[in-house]
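> Sharing a sequence plus its predicted fold:
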Amino acid sequence: MSIVRRIPGFYDRPGPELPAPFYEGFVRFYLAGNEVHLVASALVVAWVAVFIVQLIKGDVRGVLGVSYWLDSEPKFYCTQPLNMERIFSQIGEQVVRQERALARMQQELSRDGFVRSVALVGPPGVGKTLTTDILRQQFPWQSNIFVFFWRGSVQSPTWRYHVLQQITDQISCCGMNLIVLDMLNVQDYDVADAYTNELRSRFHRQIGRRSKKTVLVVYIFDLDTADWNLERQIQTLQKNISPHTPVVAYRPFGIEDLPICLENELKLESTRTPNSGPYYYALSEEAKMKVLDKALTDIADIGCYKLKGLIREYGEAVQFT
């Protein structure tokens, strides 16, 4: 007569009746499985605890052990040096008559530190935004570039600060990060102060961490040309902005700077690549005089900004050969 028993754990509901030898083998398998489950559960709990600690420290990829799967670029892409000398050499070829400001900016962005910030200050049309445009083009980590036009939005300051917070949350530990805040005026000095302090409080205690985040921040302040005392506006910014964000003053342009700006614009126009259009524009001597005469009326308000449009207006389209 065969002995039959029920499977353990199933007494509260009808279960299959099995012969004794089959039952004893099943019990051994069941108990062994429980031990495996306990070990596996302990390992999962330990891994989750380590993951949470590393998440707080900002090294999630290290604990996951899948850096090469998460990063689309190889390791040397993240660790390559930032050649400031080469970048500012390129900037100096296009931004004219601002040698002192460019030298100061290069010095400040080349210093040590996880957060390096500068405030570019000057009237419109003297090369501030052009400087950051070239810096962005030459920046090795293109996916780590963030540009925000502070007064380019009609949204409330609260919404704008929320955008800055979103930018901060996206800062990468692969290579360096570049943040450009454009379209600020003298009254916005508190924006630069608050954001730099936030970045410093978040990232300055990274020594010893496996993954470190480095941020370059460039604030662009346009001075009010209706207020002829530009020096007073610069002094206001220097007084109110933290020393952690050095003020780099761009000199205003005058009549003597216009011909140099025009020749530089024509040089850049002639060296454009066909990818940007089938034509470039050249000026006759007569057309140059017309352009200079037109630009002269606005030199105090918008510097050399108007020249590019005037070249297209008075110039002759030349097809690339």
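Structure's in. What do you need?
> use CA for all of it now, contacts and neighbours both
Noted.
> which residues in the stretch 1-150 of the chain form strands?
With strands called from DSSP state E, counting those that start in this stretch, the stretch 1-150 of the chain shows them at 4-5, 18-19, 115-122, 145-149.
> Against that first model, consider the following:
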Amino acid sequence: MTTDKDKDKLKQRAAYITRRRGSSNRINPLDDAAAGGMGNWKSSTDGQRQVHRRRLRRLLKNSQANDNDIRGIIKSNNMPWSLKRQSHALFLLISAICLGCTLSYYNQSLTKFLQSYTNQYQDIVHNKLNYCDGSLALGEMFTELRGHVLYQDIALNQLERVMANNQSFQSIALVGSSGLGKSLTVRLLRELFPWRENVHAINWHYHMEEEIDTIWSKFHFSHCGRNLVIIDNMAMGDQDFVKIINEAVQQRALSNGTPENSANSQHVTMIYVFNMNRMILSNQEYDEQLNQLQQELSEPTQMISYSTFQRHHLEQCIRHEVKMKDLNLSENYIEEMLNTTDVEISGCKTVYAKVLIYGTKTDKE
């Protein structure tokens, strides 16, 4: 039997449903259950499930749409992997070339700036304009040489011509027996060379064969002026090392990324001194060894042969030393020196010591 209280609740529910239907054609079962209080729990649960299903369908539909959009974008931009790899490699190659060109340009600019700064510094230190100019002013130096190295005008003229060509690399071999002026020539070159700080001298011996690969690390070749390397005391049989040494020096001094005759390259003059032993050689054997040496010394080495002295050359050497030392030497001593000296074997090498022994000081008023 329905009471008045139940009737009031039914009326309230009917009024609520009527309002909801008037505002919307769809009734939320959750609201219906909340309003009824005593409504059917099953209908409320079914309503919740329907709401959840609708939400899931909307989410799945939106997700599929987004996936389709993404696939379309990928498909439109898709290209074969090999083509992508080639494109990336080409990009990296172009980038590397551009970077290398930029670094090379700035490196060359920096090198030129440092060399210009060094040249100006050397001008100030040595109080000489264009001190680092590699073109040798050989006139004064060879005038001094001719005043001390006697009777070798042909050899000195050849040496001057070779050194005056101003090539980046020069290789010269001075060849002859003892006492002809070869060692005196290189000693004066060391003293008179315009860039004395760039002079390096080596006394060759048979142990040097084992050190030939490492000896050049001790040298510092300069861009200022020209570098002079003198290797003295070489003998017949050592000519094979000339090519090896030349290649090592060129690799160290000239392989710096600049053209060989560029102003930025290091200029080097190599002078090899070969002593021929006349004590064990006849004149014919001596000439044959000279010809053999000439053939085996490969380019760019220029061989300069010093002329053999005769008796009158020895006499002139004695009188020259007497004059240079400002001494008196009797004709008897001069004759004795001429008779006891084998000029073909020793040349003028022993003259200096004998003049100091037999000569007397000049009396000055």
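Thanks, I have it. If you're wondering where the values come from, they're calculated on a predicted model, not measured in any experiment.
> mind listing what the spatially closest residue to residue 204 of structure 1 that is not a sequence neighbour touches?
Among residues not flanking residue 204 of structure 1 along the chain, residue 114 sits closest, at 6.1 Å (CA to CA, 6 or more residues apart in numbering). By CA atoms under 8 Å, 6 or more residues apart in numbering, the contact set of residue 114 of structure 1 is 200, 203-204, 212-215.
> can I get the strands of the stretch 1-150 of structure 1 in a markdown table with distance to residue 129 of structure 1 and mean neighbour count?
Output for the strands of the stretch 1-150 of structure 1, formatted as a markdown table (distance: least, CA to CA, whole Å; neighbours: other CA atoms under 10 Å):
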| stretch | distance to residue 129 of structure 1 | mean neighbour count |
| --- | --- | --- |
| strand 4-5 | 83 | 14 |
| strand 18-19 | 82 | 14 |
| strand 115-122 | 9 | 24 |
| strand 145-149 | 11 | 17 |
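> Looking at those strands, which is nearest to residue 105 of structure 1?
strand 115-122 (7.0 Å; CA to CA).
> what's the mean deviation for the closest one versus structure 2?
Strand 115-122 of structure 1, aligned to structure 2 and superposed, deviates on average by 0.7 Å (mean CA distance after the TM-score superposition for structure 1).
> which residues of structure 2 does that strand align to?
Mapped onto structure 2 using TM-score structural alignment, strand 115-122 of structure 1 spans residues 169-176.
> what's next to that stretch, contact-wise?
159, 162-163, 182, 246, 250, 267-276, 290, 300-308.
> Take those and, keeping just the buried ones, write it as a ChimeraX select command.
Restricted to buried positions by 16 or more other CA atoms under 10 Å, the ChimeraX selection for those reads:
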select :159,162,163,182,246,250,267,268,269,270,271,272,273,274,275,276,290,301,302,303,304,305,306,307,308
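> Let's have the strands of the stretch 1-150 of structure 1 in JSON lines, adding distance to residue 70 of structure 1.
Output for the strands of the stretch 1-150 of structure 1, formatted as JSON lines (distance: least, CA to CA, whole Å):
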{"stretch": "strand 4-5", "distance to residue 70 of structure 1": "53"}
{"stretch": "strand 18-19", "distance to residue 70 of structure 1": "51"}
{"stretch": "strand 115-122", "distance to residue 70 of structure 1": "25"}
{"stretch": "strand 145-149", "distance to residue 70 of structure 1": "19"}
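> nearest to residue 55 of structure 1, of those?
Per CA to CA, nearest to residue 55 of structure 1 of the strands of the stretch 1-150 of structure 1: strand 115-122, 20.9 Å.
> now the helices for the stretch 101-250 of structure 1?
128-138, 157-169, 189-203, 230-240 (DSSP state H, counting those that start in this stretch).
> what would the ones you listed look like in CSV with distance to residue 305 of structure 1?
Shown next, in CSV, are these (distance: least, CA to CA, whole Å):
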stretch, distance to residue 305 of structure 1
helix 128-138, 10
helix 157-169, 27
helix 189-203, 24
helix 230-240, 18
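> I'd like to know which of these is closest to residue 23 of structure 1.
Distance to residue 23 of structure 1, taken as CA to CA, is lowest for helix 157-169 among the helices of the stretch 101-250 of structure 1, at 57.2 Å.
> Out of the helices of the stretch 101-250 of structure 1, which is closest to residue 266 of structure 1?
Closest to residue 266 of structure 1 of the helices of the stretch 101-250 of structure 1 is helix 128-138 (CA to CA; 15.6 Å).
> burial measure for the nearest residue to residue 135 of structure 2 once chain neighbours are set aside, as a count.
Leaving aside its sequence neighbours, residue 135 of structure 2 sits nearest to residue 166 (CA to CA, 6+ apart; 5.9 Å). Residue neighbour count, defined by other CA atoms under 10 Å, stands at 17 for residue 166 of structure 2.
> I'd say residue 166 of structure 2 and residue 133 touch.
No. Judged on CA atoms under 8 Å, residue 166 of structure 2 makes no contact with residue 133 at a distance of 10.7 Å.
> Alignment lookup: residue 250 of structure 1 to structure 2.
Match for residue 250 of structure 1 (TM-score structural alignment): residue 306.
> Pick the most buried one from the helices of the stretch 101-250 of structure 1.
Comparing the helices of the stretch 101-250 of structure 1 by mean neighbour count (mean count of other CA atoms under 10 Å), helix 128-138 ranks first with a mean of 18.
> tell me the average deviation of it from structure 2 after fitting.
Relative to structure 2, helix 128-138 of structure 1 is 1.2 Å off (mean CA distance after the TM-score superposition for structure 1).
> and the angle for that helix with strand 145-149?
160 degrees (axes from the mean of the first three to the mean of the last three CA atoms, to 10 degrees).
> Check which helices and strands helix 128-138 of structure 1 sits against.
Helices and strands touching helix 128-138 of structure 1, by 3 or more CA pairs under 8 Å, 6 or more residues apart in numbering; DSSP states H and E, are helix 84-94, strand 115-122, strand 176-184, strand 214-222.
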